[in-house]
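Asks: Quick one: sequence and predicted model below, then my questions.
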Amino acid sequence: MLFALPSEYYAFAKQAVSWQAYRDELLLQKHNGTALLFGAPVLTEHKNQLHIIAGRTHAKNLIQEGKLNAQLDWLDDEFAIDKSQNIIVCPYFDYRQLSNIKIARLSELVAQLRII
């Protein structure tokens, strides 16, 4: 998904020759600025942080359990956004749920926030 972001705003695609190379050499490495976390996001006042919650049901459960205080604007059955807190809800990160078309849509939503 990071590799699909517009390169005029994000340098991820400029750092490797392919998304596979980016994944293998850079993604989730120390000092890369990316992390894969499980559980509720820790929201801070830092506006340069983006939180992507994978899974509509997971996001709704976090809100119902009081672990996430967000005002999600549901764009459709799969995507939601809270621009004030830089939160995006998308399908689970699995090729069966997050197809290339949906990755492109997620990239567009991230680009709208212009953070990272």
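Replies: Arrived safely, thanks for sending. Numbers count the residues shown, from 1 in each chain.

Asks: rest of the way, CA atoms for contacts and neighbours
Replies: OK.

Asks: can you pull out the helices in this structure?
Replies: Per DSSP state H, the chain carries helices over the ranges 19-25, 56-64, 100-113.

Asks: Could you say which one of those comes nearest to His46?
Replies: helix 100-113 (13.3 Å; C-alpha to C-alpha).

Asks: Any buried residues in the closest one, and which?
Replies: Neighbour-count burial for helix 100-113 flags 102-103, 105-107, 109-111, 113 (criterion: 16 or more other C-alpha atoms under 10 Å).

Asks: Grab the most central residue of the chain for me.
Replies: Ile52 (3.3 Å; C-alpha atoms, centre = their mean).

Asks: take the one below as the second:
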Amino acid sequence: MNKNKQIIGFDGAKTCFYLPTPPILPDNWSHTAPNAVQHFIEANGNHWRKILTIMAKLSVTDKNWKYYRDHLLLKQDECISINGNKLNPNASLHIICGQQSALKLSLNSELFKPIALNSNYVSKHTHQEIYLCPYLDYRQFPNLQINILRAALNLPPLN
């Protein structure tokens, strides 16, 4: 099992999610393989299923996030940067997940403003498409906050 991969998915993806802790990837695992997400979840358990679910909810343009999750990394629209210390230069949208990831990227917190009055947990960079959000866990980042970020991304609510 490989724990050293820095980018998971297509590194030229337009959206990059930044997470602090690497998953376990089965040897010879590829995001382009059939059932890649299923094998990813089998190797890493429910915690990573939840992470991929929230990623899908933040990415899907319609409401079918379950289907989107199961094909998430195959679509090549999103990638995950693990423990990155710089922004992915290929991505146009950056979603920084959790304080640990933000600290690792050395982002200037003064350049981020809350995206909604009722959201102290999600903020946007004043000049770039960089969003700070809680770690991708339902206790920290429930559906209400997901929909607030979806609205900022010009996506319809999931409910």
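Replies: Structure received. Every value quoted in this text rests on a predicted model; they were computed, and no experiment measured them.

Asks: Using CSV, please lay out the helices of the first structure together with distance to Cys90 of the first structure.
Replies: Below are the helices of the first structure laid out as CSV (distance: least, C-alpha to C-alpha, whole Å):
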stretch, distance to Cys90 of the first structure
helix 19-25, 20
helix 56-64, 7
helix 100-113, 7
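
Asks: which one of those helices lies closest to Ala80 of the first structure?
Replies: helix 56-64 (8.4 Å).

Asks: ok, residues contacting that closest one?
Replies: Outside helix 56-64 of the first structure, the residues that touch it by C-alpha atoms under 8 Å, 6 or more residues apart in numbering are 40, 53, 68-70, 77-79, 89-91.

Asks: try 6 Å
Replies: Contacts with helix 56-64 of the first structure, where a contact means C-alpha atoms under 6 Å, 6 or more residues apart in numbering, come from Leu68.

Asks: Now find how far off-centre that helix is within its chain.
Replies: 16 Å (C-alpha atoms, centre = their mean, to the nearest Å).

Asks: Report the buried residues of it.
Replies: Applying 16+ other C-alpha under 10 Å to helix 56-64 of the first structure flags 56, 58-59, 62-63 as buried.

Asks: Over to stretch 59-73 of the second structure?
Replies: 59-61, 65, 68-73.

Asks: show me where the first structure has strands.
Replies: 51-54, 73-74, 80-82, 87-90 (DSSP state E).

Asks: Point out the most buried one among those.
Replies: strand 87-90 (a mean of 24; mean count of other C-alpha atoms under 10 Å).

Asks: helices or strands up against that one?
Replies: In terms of contacts (3 or more C-alpha pairs under 6 Å, 6 or more residues apart in numbering; DSSP states H and E), strand 87-90 of the first structure is packed against strand 51-54, strand 80-82.

Asks: one more time with 10 Å, if that's ok
Replies: Contact here means 3 or more C-alpha pairs under 10 Å, 6 or more residues apart in numbering; DSSP states H and E; on that basis strand 87-90 of the first structure packs against strand 51-54, helix 56-64, strand 73-74, strand 80-82, helix 100-113.

Asks: quick revisit: out of the helices of the first structure, the one nearest Leu36 of the first structure is which?
Replies: Here helix 19-25 is closest among those (C-alpha to C-alpha), at 12.6 Å.

Asks: so stretch 87-106 of the first structure corresponds to what in the second structure?
Replies: With TM-score structural alignment applied, stretch 87-106 of the first structure matches the range 130-149 in the second structure.

Asks: Quick one: end-to-end distance for the matching stretch.
Replies: End-to-end distance for stretch 130-149 of the second structure: 11 Å, by C-alpha to C-alpha, to the nearest Å.

Asks: chain center to it: distance?
Replies: Stretch 130-149 of the second structure sits 10 Å away from the centroid of its parent chain (C-alpha atoms, centre = their mean).

Asks: and what of stretch 69-77 of the first structure?
Replies: Relative to the centre of its chain, stretch 69-77 of the first structure is centred 14 Å away, using C-alpha atoms, centre = their mean.

Asks: Many thanks, I have nothing further to ask.
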